[in-house]
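1. Please find the sequence and the predicted model below.
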Amino acid sequence: MDSTDDLSIGQVVKSRAGRDKGRIFVVLDIIDKEYVYVVDGDLRKLDNPKKKKVKHLVVYNTVLQEFKNKIDNNIRINNSYVRKILEPFNKSF
């Protein structure tokens, strides 16, 4: 499950390498087959997303549909919104 065909905007992922190892993120944008932009609203804010290699991510089956819709429709979101939607995942993973 490591190809970008399975990744979509709003997908919940966990970093498996780097300084942010173990952190939960949500996919903000897909750059290409190898890279995506991820945010968590805390360390990685919306105005400074983290460029991450797909192979360094654990991909969960969860897509945050509300987040995806807001991104797709250019509805403004803020960092506290991102933190709030990721909160349940930070507790459970």
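-> Sure thing, it's come through.

2. can we go C-alpha only for contacts and neighbour counts from here?
-> Will do.

3. Need the nearest residue in space to the spatially most central residue of the chain, chain neighbours excluded.
-> Nearest residue to the geometric centre of the chain (Cα atoms, centre = their mean): Val26, 1.7 Å. Using Cα to Cα, 6 or more residues apart in numbering and skipping residues adjacent in sequence, the residue nearest Val26 is Val12, 4.6 Å away.

4. Quick check: the one you found touching Phe67?
-> No - judged on Cα atoms under 8 Å, Val12 makes no contact with Phe67 at a distance of 10.6 Å.

5. How about residues contacting stretch 77-93?
-> Contacts to stretch 77-93, defined as Cα atoms under 8 Å, 6 or more residues apart in numbering, come from residues Arg23, Ile24, Phe25, Val26, Val39, Asp40, Gly41, Asp42, Lys45, Leu46, Lys70.

6. cutoff 6 Å now
-> Gly41 (Cα atoms under 6 Å, 6 or more residues apart in numbering).

7. ditto for stretch 15-34
-> Applying Cα under 6 Å, 6+ apart, the contact partners of stretch 15-34 are 4, 9-14, 36-40, 53-54, 56-57.

8. Next up, a structure to set beside the first:
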Amino acid sequence: MEIKVGTVVLSTAGHDKGGVFAVIGFTDGDIALIADGKRRKLEKPKKKKLKHLKPLGILEQNIPTQTNRQLKKALMEFNARGGHGR
């Protein structure tokens, strides 16, 4: 699965290892910007190399994710659907 904006990913390395995040953007080359709305807010996303991320699925298109609360809710619903991949 290709990692793009809106992809739900599992962090496989670092302090946030095991955390579930959404990709909200990209910087140069192989660096993704990830956030979960709780520990990593949309205002200050984590920079993470793509090789340290495992794609789990895609957030539903009809779920708004413009605020931290909406993003957190969307990730909880993703996990509730069984999309956590663990």
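-> Done, it's in. Keep in mind that this is a model prediction, so the values were computed, not measured.

9. TM value for the aligned chains?
-> The TM-score (TM-score structural alignment, normalised by the length of structure 2) is 0.81; 82 aligned residues with a Cα RMSD of 2.2 Å.

10. Stretch 42-50 of structure 1: which residues count as buried?
-> Within stretch 42-50 of structure 1, the residues that qualify as buried are Arg44, Lys45, Leu46, Pro49, Lys50, counting by 16 or more other Cα atoms under 10 Å.

11. matching residues in structure 2 for that stretch?
-> Alignment of stretch 42-50 of structure 1 against structure 2: residues 38-46, by TM-score structural alignment.

12. So what touches that stretch?
-> Contacts of stretch 38-46 of structure 2 (Cα under 6 Å, 6+ apart): Leu33, Ile34, Ala35.

13. Neighbour-wise, give me the winner out of the residues you listed.
-> Comparing the contacts of stretch 38-46 of structure 2 on neighbour count, Ile34 comes out first with 28 neighbours (neighbours: other Cα atoms under 10 Å).

14. what's near enough to touch it?
-> Applying Cα under 6 Å, 6+ apart to Ile34 of structure 2 gives the contacts Phe21, Ala22, Val23, Ile24, Pro45, Lys46.

15. rerun that using 10 Å as the cut-off
-> 5-9, 11, 20-26, 40-42, 44-48, 53 (Cα atoms under 10 Å, 6 or more residues apart in numbering).

16. sorry, back to before: what about the match of stretch 42-50 of structure 1, start to end distance?
-> 12 Å (Cα to Cα, to the nearest Å).

17. repeat for stretch 48-55 of structure 1
-> Stretch 48-55 of structure 1 has its terminal residues 21 Å apart, counting by Cα to Cα.

18. Now do the contacts for the residue nearest to Lys49 of structure 2 when sequence neighbours are not counted.
-> Closest residue to Lys49 of structure 2 in three dimensions, ignoring its sequence neighbours and counting by Cα to Cα, 6+ apart: Ile31, at 4.5 Å. Ile31 of structure 2 makes contact with Gly25, Lys46, Lys47, Lys48, Lys49, Leu50, Lys51, His52, according to Cα under 10 Å, 6+ apart.
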